[in-house]
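Engineer: coordinates only, sequence not included:
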């Protein structure tokens, strides 16, 4: 045995050359059709299966790169007190935050960036489901407010891309307060008549669904995304009925009027460019006059009486 290992094997290795290490992450299996996929080809196809079209999870950075024109900038988020409730489950909340920050490289579950999309100014607020399930706490609420503020400052459109399990339990009532905060931020966009589009991704549930995620001028979704408030099992046990197999899917919600369009990720950027262009050119909107595509004077604006509420963007 020593003769084989000491003499024969080295001679064979010299003849055939040293074996090059092969990375173990070259291939991945589609979660829908079980087809083996070359990882690089999958990433180049925006993480959409080339065999069945299943939309795999996408990192925030990949999503921003796929939508923005080159040269977008991230917005800095303010530092917030880490643990106002002194919450502890299996580990203290600050330790859990540090764990996910180290794992994802992000401060929290939302990233806000501004740039151009098809030459038009857009602010994007994208959720990171890998960070504590995309749960909405104070940092996420602050991110949504910052995104709306930046869109108003730049006279830009706002695109929000939720992927969340709902409010963050470790922040208790403070996380639930982000629901009305986000609604107010959206309402400010509506009052300014600036486009606000929501792109629902898998999954979008809980308090996120019950607040800003269903208030877009247009609501889009990726295929097969799970969208709902309570879980399927909870609903079935409550109403004591069997729900349809496609219940709480993007396609089901589109059929029932909750989603405007289900759009493949491969077509998403072009679709968003078109929709933002249409919304920004609505007569009387500030965006239509600022980008030079339409010059409107005060006579183009709807005449409002003092006791009338400000019209929503989709009523213009």
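Structural biologist: That came in fine, so what should we check first? It should be emphasised that the depicted structure is a prediction, and the values quoted were computed from it without experimental measurement.
Engineer: from here on, just use CA atoms for contacts and neighbour counts.
Structural biologist: Will do.
Engineer: count the residues that sit near the closest residue to residue 169 other than its chain neighbours.
Structural biologist: Spatially, and ignoring its direct neighbours in sequence, residue 169 is nearest to residue 175 (7.4 Å; Cα to Cα, 6 or more residues apart in numbering). Residue 175 has 21 neighbouring residues, counting by other Cα atoms under 10 Å.
Engineer: need the contact list for residue 175.
Structural biologist: Residues near residue 175 by Cα atoms under 8 Å, 6 or more residues apart in numbering: 136, 137, 138, 167, 168, 169.
Engineer: among those residues, which are in strands?
Structural biologist: Using DSSP state E, no member of these falls within strands.
Engineer: now which of the residues you listed would you call buried?
Structural biologist: Burial by neighbour count, 16 or more other Cα atoms under 10 Å: within these this picks out 136, 137, 138, 167, 168.
Engineer: restricted to helices, list those.
Structural biologist: Within those, residues falling in helices by DSSP state H are residue 138.
Engineer: tabulate the buried ones among the contacts of residue 175 (TSV), appending distance to residue 68.
Structural biologist: Converted to TSV, these look like this (distance: Cα to Cα, whole Å):
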residue	distance to residue 68
136	24
137	26
138	26
167	28
168	29
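Engineer: and the buried ones among the contacts of residue 175, which is closest to residue 222?
Structural biologist: Checking those against residue 222 with Cα to Cα, the nearest one is residue 136 at 20.6 Å.
Engineer: comparison target, given below:
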């Protein structure tokens, strides 16, 4: 049956792929347009097409909000334990160690003190790159310690959230942080000290359901996704299609869930105005 035999043409070696273009372009998470990375970087990591604010690192965030060289980190040595001896495809200890090596920090929250146009503030910033910014025992403890120091020195507290919610590997101990941090924020209210919450993309789960939505002033970045459960889960539960742009910051502002939407380049000035006012 020689008719069906087809001689293969000799394979030509593929030309070497140039690495010059790798990493030069980004796809926007909101408008799905391809944008030039350097243009995004020059624009404070904001999409030039639709004004979507890309996630930024903790140190970039701190650099944008406080006066240069004034931030002093607290309690950076705190790290999580494994009280449940939790295992899924790998142990919780292994997951934590891998995240610590990747990010260079012990857990998903950085706390400390800095100056905003010369005024002392306590600043707490979630790190989404550490296990999705999930809130476990260490995150709850660090946030409470930051609030205790703010109470002692009568300082305002600014919290920047970017989180997927509570950390399942710590079970009920993680869920308890919702009540623990909420009680700490209530003390700020009793002491008449301002608590300002900034919601970055994304802010979800137990963090949204507790401390993130307790701010005296709640600010969101443009186009940020904010909610408790994801839209797909909600649609499957209620058997209805959700409105367009549901859970985006603009939708929440329209429905009274947040106080204002502020572009990244204007955040520091806005915080300065609010802190001076309070």
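Structural biologist: Structure's in. What do you need? Note that the structure is predicted; figures quoted are calculated from it, not measured.
Engineer: just to revisit the earlier point, distance to residue 44 of structure 1 added to the contacts of residue 175 of structure 1, as JSON lines?
Structural biologist: What follows is the contacts of residue 175 of structure 1, written out as JSON lines (distance: Cα to Cα, whole Å):
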{"residue": "136", "distance to residue 44 of structure 1": "30"}
{"residue": "137", "distance to residue 44 of structure 1": "33"}
{"residue": "138", "distance to residue 44 of structure 1": "34"}
{"residue": "167", "distance to residue 44 of structure 1": "33"}
{"residue": "168", "distance to residue 44 of structure 1": "33"}
{"residue": "169", "distance to residue 44 of structure 1": "36"}
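Engineer: of those, which are reproduced in structure 2?
Structural biologist: Mapping the contacts of residue 175 of structure 1 onto structure 2 (both residues aligned by TM-score structural alignment, their matches' Cα atoms under 8 Å) leaves 136, 137, 138, 167, 168, 169 still in contact.
Engineer: nearest to residue 269 of structure 1, of these?
Structural biologist: residue 136 (25.8 Å).
Engineer: quick one: contacts for residue 76 of structure 2?
Structural biologist: So residue 76 of structure 2 contacts 105, 106, 110, 111 (Cα under 8 Å, 6+ apart).
Engineer: repeat that for residue 143 of structure 1.
Structural biologist: Each residue near residue 143 of structure 1 by Cα under 8 Å, 6+ apart is listed here: 77, 110, 111, 112, 125.
Engineer: and residue 49 of structure 2, by the same measure?
Structural biologist: 31, 33, 35.
Engineer: may I see the ChimeraX selection of the buried members of those residues?
Structural biologist: With 16+ other Cα under 10 Å as the criterion, this ChimeraX line picks the buried residues out of the contacts of residue 49 of structure 2:
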select :35
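Engineer: could I get the contacts of residue 49 of structure 2 as a markdown table with distance to residue 192 of structure 2 and secondary structure?
Structural biologist: Formatted as a markdown table, the contacts of residue 49 of structure 2 follow (distance: Cα to Cα, whole Å; DSSP: H, G, I helix; E, B strand; the rest coil):
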| residue | distance to residue 192 of structure 2 | secondary structure |
| --- | --- | --- |
| 31 | 41 | coil |
| 33 | 45 | coil |
| 35 | 45 | strand |
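Engineer: turn the contacts of residue 49 of structure 2 into TSV, including distance to residue 246 of structure 2.
Structural biologist: Listed next are the contacts of residue 49 of structure 2 as TSV, based on distance: Cα to Cα, whole Å:
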residue	distance to residue 246 of structure 2
31	15
33	20
35	25
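Engineer: what residues does stretch 228-241 of structure 2 touch?
Structural biologist: 204, 205, 206, 208, 209, 242, 246, 247.
Engineer: surely residue 159 of structure 1 forms part of a strand?
Structural biologist: Yes: counting by DSSP: H, G, I helix; E, B strand; the rest coil, residue 159 of structure 1 is part of a strand.
Engineer: my guess is it meets residue 194, correct?
Structural biologist: No: taking contacts as Cα atoms under 8 Å, residue 159 of structure 1 lies outside contact range of residue 194: 10.9 Å.
Engineer: who's more crowded, those two?
Structural biologist: Legend: neighbour count by other Cα under 10 Å for residue 159 of structure 1 and residue 194, higher for residue 194 (27 against 23).
Engineer: any idea how far the nearest residue to that one once chain neighbours are set aside lies from residue 38 of structure 1?
Structural biologist: Distance criterion Cα to Cα, 6+ apart; nearest residue to residue 194 of structure 1, sequence neighbours excluded, is residue 157 at 5.8 Å. Distance of residue 157 of structure 1 to residue 38 of structure 1, given as Cα to Cα, to the nearest Å: 36 Å.
Engineer: again, but for residue 262 of structure 1
Structural biologist: Here the criterion is Cα to Cα. By it, residue 262 of structure 1 lies 26 Å from residue 38 of structure 1.
Engineer: more neighbours, the two?
Structural biologist: Neighbour count, other Cα under 10 Å: between residue 262 of structure 1 and residue 38, residue 262 has more, with 20 against 14.
Engineer: surely residue 70 of structure 1 is within a helix?
Structural biologist: No: secondary structure assignment (three-state DSSP) places residue 70 of structure 1 in coil, not in a helix.
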